[in-house]
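Chemist: next come a sequence and a model predicted from it.
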Amino acid sequence: MIGRSLRLRAPAKINLGLRVLGVLDDGTHSVETIYQAVDLFDDVELALGGDGIRISVHGQEREGVPESAENLAARAAAALLGALGSSAGVGIRLTKRIPVGSGLGGGSSDAAAVLYGLALLVGRGVSPETVTAVAGTLGADVPFFLRGATAFGYHRGSNLLILPPLTDLPGLVVVPDVRVSTFWAYNAWDLRRGAPASNSAGRPLRFNPDLEELARCRNDFETIVFAKFPEIESVQRTLAEGQPVLARLSGTGAACFALYREASHRDAEAERLHDVYRNRTGYGIFRVRLFSGGVEVLA
């Protein structure tokens, strides 16, 4: 046991590509995706002690994040302690900077940080295999954040192949004032595709570190999400107008992102976008870089 409290940071992610290949026998979806961590972080503080699992939420992106057992971070703590047969109490403090409901994985990253940090606090008897197994029960992208950097996700997205990290390219993330339900997005995909069976003929995703090749990847949710939320499509088109290496929807949205070869190009585009969205309430514009890590301990 290394102490009774820890502070960690939990990165956001973008999806460089996302394919839905079909529906599995249990009704979940077979997907392939290229996860990439970026340097936009929530802070997660853990303290052992007290009764039960307690959670508080702070920060500029706290609106709509529950301070209850429904929060995925609290569920992560309960799941790991349950797997260990532990009755320990823990306090969780989240400082939210990753927008909620944006396709950037903030809730999943917070959950991964809780698993990682709580395993360190509890100490002996917590194997990496246990932590990874619990992560897979919480959400498709939770296991990714334990490793971070660049990874290929397959099956439900929780099976991972770690890829060579990309260079720390500069990027922009733009989040319009709308939230997209992942549940709705997959249901809409089912309706559009007629819910094809497992091993359907969807074209597999292939990773190539060459940026021009990455630009040819696609996100299957763009057509579906753009049709219902034209403001999200407008953001993606506005990003593409600046001639980045690529501009794409992240996950099921609502965030869109663009990557650039040079920081000066990214910064000029950030200023242009601030002018474009100057009168749009609730829009967020974030300057980021690709991040070669996952959740990590700060103190």
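Modeler: Okay, I see it. As the structure is a prediction and not an experimental result, all values here were calculated from the model.

Chemist: alpha carbons only for contacts and neighbour counts from here, please
Modeler: Noted.

Chemist: mind listing the strands for the chain?
Modeler: In the chain, the segments counted as strands under DSSP state E are 5-23, 29-48, 53-58, 90-95, 150-154, 159-162, 170-175, 246-249, 256-259, 284-289, 296-297.

Chemist: columns mean neighbour count on top of those, output as JSON lines?
Modeler: Conversion of the strands of the chain to JSON lines gives the following (neighbours: other Cα atoms under 10 Å):
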{"stretch": "strand 5-23", "mean neighbour count": "25"}
{"stretch": "strand 29-48", "mean neighbour count": "24"}
{"stretch": "strand 53-58", "mean neighbour count": "18"}
{"stretch": "strand 90-95", "mean neighbour count": "21"}
{"stretch": "strand 150-154", "mean neighbour count": "24"}
{"stretch": "strand 159-162", "mean neighbour count": "17"}
{"stretch": "strand 170-175", "mean neighbour count": "25"}
{"stretch": "strand 246-249", "mean neighbour count": "26"}
{"stretch": "strand 256-259", "mean neighbour count": "27"}
{"stretch": "strand 284-289", "mean neighbour count": "18"}
{"stretch": "strand 296-297", "mean neighbour count": "18"}
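
Chemist: is it true that residue 250 touches residue 104?
Modeler: Yes: the criterion here is Cα atoms under 8 Å, and residue 250 meets it with residue 104 at 6.7 Å.

Chemist: which residues are in contact with both of the two?
Modeler: Shared contacts of residue 250 and residue 104 (Cα atoms under 8 Å, 6 or more residues apart in numbering): residue 14.

Chemist: picking up where we left off before, and the strands of the chain as CSV, adding distance to residue 76?
Modeler: As requested, the strands of the chain are exported to CSV (distance: least, Cα to Cα, whole Å):
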stretch, distance to residue 76
strand 5-23, 14
strand 29-48, 12
strand 53-58, 10
strand 90-95, 11
strand 150-154, 20
strand 159-162, 18
strand 170-175, 26
strand 246-249, 27
strand 256-259, 28
strand 284-289, 27
strand 296-297, 16
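
Chemist: among the ones you listed, which is nearest residue 219?
Modeler: Closest to residue 219 of the strands of the chain is strand 5-23 (Cα to Cα; 4.5 Å).

Chemist: now for that closest one, which elements pack on it?
Modeler: strand 29-48, helix 106-122, strand 296-297 (3 or more Cα pairs under 8 Å, 6 or more residues apart in numbering; DSSP states H and E).

Chemist: use this one as the comparison:
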Amino acid sequence: MPLTAQAQCPAKIHLFHEFAGLRGGKLQTADLVAKISLYDVIDASPAPSGLALEIVDETGGSPGPEAGPRHPALRAAEAFRREFRMGPGVQLRLTKRIPAGGGLGCGDSQAAGVLRALTRLHRLERDASRLRRVRAVGVRLGGYVPFFLSRNPMAGFTGAGRAPRYLTSPRALPWLLLASSGAAPRKRPSGPPLEVPRRESVLTSLSHLGTLKTKLEKGRPISEWAGLLFNRHEESVFRLRPELRQVRELLTRLGLEGARLSGPGDFVFAFASSREEGEAAMKRLRGYPWKVFLACCLG
């Protein structure tokens, strides 16, 4: 067994998010997500017994979940240990570089990173049958864990089961800027984030989702699909956080394309035509007390 194993845990953005109605009292959604080059890092090493998690926060922002038994990293480690009946303990170290609360998928990505790190620690990566069992653990953990456990850069999710439908593109997505006002979030209301939209509105946006997937899979330029990006969360989040609408509007005025809320959290993304254009936009934002990151989509 190696002394330590490491795995990167990428963030994600929502290229599309729509509420698609209710079924059995549960809200159904349709999503298209993409991994980006902003990472947390998991280090795993053997320990005499038990599971332990150390969190090193390099974000300088609001703290994420504490290192208790319900933390996604520890839940994933416990699920892995139960599946493979591993006797020795594990010491986990999570280095936080993705801001918490941004809707960037940190928890599910950390869980997938733990599964990958433990697979390497126990030298299971060349055993096809055991790798299938690792993937099955990811499915049981649910959420976006199977997506983050895969090598695929993009995936669509629809309905209650939310099994990912992976997408590939012959052309890399453009560089992007992520920005947040950094203001302390107001208390969010309990329950669904907004009323379920009218059926006609949903059908229209879902038809746009199909077109968006087709254009991405064909490697079409952003000018052909930027207008198809959508996030239903914007209606409620911008009511609570009007400063985030201002962030989106400013990114658009800087000449960036497809500016949208990244998820249900407090980051907005927009695409640049090149890394140089993204760096130039970052320089122009230095006068604002915002958190800003330049990243690329993986794949």
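Modeler: Nice, thanks for sending it over. As the structure is a prediction and not an experimental result, all values here were calculated from the model.

Chemist: please state their TM-score.
Modeler: Here the superposed chains carry a TM-score of 0.83, computed using TM-score structural alignment, normalised by the length of the first structure; 280 aligned residues with a Cα RMSD of 2.8 Å.

Chemist: how about the residue in the second structure sticking out farthest from the centre, what does it touch?
Modeler: Distance to the chain centre peaks in the second structure at residue 48, reaching 33.2 Å (criterion: Cα atoms, centre = their mean). Under the criterion of Cα under 8 Å, 6+ apart, the contact list for residue 48 of the second structure reads 88-90.

Chemist: to which residue of the first structure is it aligned?
Modeler: Taking TM-score structural alignment, residue 48 of the second structure has residue 50 as its aligned residue in the first structure.

Chemist: and its match, how far from residue 43 of the first structure?
Modeler: Residue 50 of the first structure is 21 Å from residue 43 of the first structure, where distance means Cα to Cα, to the nearest Å.

Chemist: between the two ends of stretch 91-108 of the first structure, how far is it?
Modeler: 18 Å.

Chemist: any idea how far residue 57 of the second structure is from residue 66 of the second structure?
Modeler: Using Cα to Cα, residue 66 of the second structure is found at 11 Å from residue 57 of the second structure.

Chemist: ok, the closest residue in space to residue 78 of the second structure that isn't next to it in sequence - contacts?
Modeler: Excluding the flanking residues, the one nearest residue 78 of the second structure by Cα to Cα, 6 or more residues apart in numbering is residue 51, at 7.7 Å. Counting by Cα under 8 Å, 6+ apart, residue 51 of the second structure touches 74, 77-78, 89-92.

Chemist: residue boundaries of the helices in the stretch 101-250 of the second structure?
Modeler: Ranges of helices within the stretch 101-250 of the second structure are 106-121, 128-141, 145-149, 199-217, 233-240, 242-253, based on DSSP state H, counting those that start in this stretch.

Chemist: can you find the partner of residue 221 of the first structure in the second structure?
Modeler: Per TM-score structural alignment, residue 221 of the first structure is aligned with residue 233.

Chemist: its match is in contact with residue 192, isn't it?
Modeler: No: judged on Cα under 8 Å, residue 233 of the second structure makes no contact with residue 192 at a distance of 10.3 Å.

Chemist: more neighbours: those two, which one.
Modeler: residue 233 (19 against 9; other Cα atoms under 10 Å).

Chemist: which residues are in contact with the more buried one?
Modeler: With Cα under 8 Å, 6+ apart, residue 233 of the second structure has these contacts: 17-18, 193-194, 261, 263-264.

Chemist: would CSV of the residues you listed with distance to residue 276 of the second structure be doable?
Modeler: What follows is the contacts of residue 233 of the second structure, written out as CSV (distance: Cα to Cα, whole Å):
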residue, distance to residue 276 of the second structure
17, 29
18, 32
193, 37
194, 38
261, 23
263, 26
264, 29
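
Chemist: and the two most separated of these?
Modeler: Maximum distance among these (Cα to Cα): 15.4 Å, for 194 and 261.

Chemist: give me the number of neighbouring residues for residue 191 of the first structure.
Modeler: Neighbour count for residue 191 of the first structure, taken as other Cα under 10 Å: 11.

Chemist: residues contacting the residue nearest the centre of the first structure?
Modeler: Nearest to the geometric centre of the first structure sits residue 105, at 2.1 Å (Cα atoms, centre = their mean). Each residue near residue 105 of the first structure by Cα under 8 Å, 6+ apart is listed here: 12-13, 141.

Chemist: same list (those) but as CSV, adding distance to residue 240 of the first structure.
Modeler: Listed next are the contacts of residue 105 of the first structure as CSV, based on distance: Cα to Cα, whole Å:
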residue, distance to residue 240 of the first structure
12, 21
13, 20
141, 27
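
Chemist: of the residues you listed, which is the nearest to residue 127 of the first structure?
Modeler: Proximity of those to residue 127 of the first structure (Cα to Cα) peaks at residue 141, which lies at 19.8 Å.

Chemist: aligned to the closest one, what sits in the second structure?
Modeler: Mapped onto the second structure by TM-score structural alignment, residue 141 of the first structure lines up with residue 144.

Chemist: could you find the closest non-adjacent residue to that match?
Modeler: In space, residue 144 of the second structure is closest to residue 108, 5.7 Å off (Cα to Cα, 6+ apart).

Chemist: what is the burial count for residue 227 of the first structure?
Modeler: Around residue 227 of the first structure there are 12 other residues, counting by other Cα under 10 Å.

Chemist: make that residue 191 of the second structure, sorry
Modeler: Number of residues near residue 191 of the second structure (other Cα under 10 Å) recorded here: 7.

Chemist: then residue 65 of the first structure?
Modeler: By other Cα under 10 Å, neighbour count at residue 65 of the first structure equals 18.

Chemist: quick one: it from residue 110 of the first structure, how far?
Modeler: Counting by Cα to Cα - residue 65 of the first structure and residue 110 of the first structure are separated by 12 Å.

Chemist: could you do residue 274 of the first structure as well?
Modeler: Taken as Cα to Cα, the span from residue 274 of the first structure to residue 110 of the first structure is 29 Å.

Chemist: just residue 151 of the first structure next, same as before
Modeler: Per Cα to Cα, residue 151 of the first structure is found 18 Å from residue 110 of the first structure.

Chemist: do the same with residue 258 of the first structure
Modeler: 24 Å.

Chemist: and what of residue 253 of the first structure?
Modeler: 18 Å.

Chemist: quick one, which of these two is more surrounded?
Modeler: residue 110 (33 against 27).
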